[in-house]
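S.K.: need a structure here:
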Amino acid sequence: MAHLDTSPRFPDPDAAFRLIVEAHRGLTEAASADLNARLVLLLANHIGDPQVLAEALAAAAAASEGRRSDRS
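M.R.: Next comes the predicted model:
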């Protein structure tokens, strides 16, 4: 059974980040949210393993919860 690999995998993480930022440049908030949703679905399909997807969702939710409590 596969597990979520959170180790750095991009040879140039800054370039990957720039790709994402540039994809959103000029989009409305709604169009940006739509792009994010489509990207998530494409990457979830690429993962293709429900257990790994569940781990990724749990990790993302935990990170999001941490940010919410920091704002309080």
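
S.K.: Every contact and neighbour count from this point should use C-alpha atoms.
M.R.: Fine.

S.K.: What are the buried residues along the longest helix seen in the chain?
M.R.: Secondary structure of the chain per DSSP state H: the longest helix is helix 50-71. Buried positions in helix 50-71, judged by neighbour count with 16 or more other CA atoms under 10 Å: 52-53, 56.

S.K.: hmm, who's touching it?
M.R.: Counting contacts by CA atoms under 8 Å, 6 or more residues apart in numbering, the residues outside helix 50-71 that touch it are 2-4, 44, 47.

S.K.: and for comparison, fold this next one:
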Amino acid sequence: MPLNTAPNLARPDDFYEALIEMHRDLDEARSQAANARLILLLANHIGDHETLLDALRLAREAAAT
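M.R.: Next up, the predicted model:
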């Protein structure tokens, strides 16, 4: 399954608000744990190993620049 990098969220502003709300009142360690859990849940939903590797590569490249 190819990685879709085009905008694909039906309600991106609502999602961003919910993402920020997920972190409200969490200390740094719990916030990082919540992010990690979210990543694992979404990775499990995607399921395709090659797609996940593409996503990891793109995220790393973006962080390195």
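
S.K.: one step back: dump the buried residues of helix 50-71 of structure 1 to CSV, plus distance to residue 12 of structure 1.
M.R.: Listed next are these as CSV, based on distance: CA to CA, whole Å:
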residue, distance to residue 12 of structure 1
52, 24
53, 24
56, 22
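
S.K.: Just give me the closest of those residues to residue 23 of structure 1.
M.R.: Compare each of the buried residues of helix 50-71 of structure 1 with residue 23 of structure 1 using CA to CA and the shortest gap goes to residue 56, at 22.3 Å.

S.K.: To which residue of structure 2 is that closest one aligned?
M.R.: Residue 56 of structure 1 maps onto residue 55 of structure 2 when the alignment is built from TM-score structural alignment.

S.K.: ok, back up a step: what is the nearest of the buried residues of helix 50-71 of structure 1 to residue 29 of structure 1?
M.R.: Distance from residue 29 of structure 1 was checked for each of these by CA to CA. The minimum falls on residue 56, at 24.2 Å.

S.K.: Alright, calling it a day.
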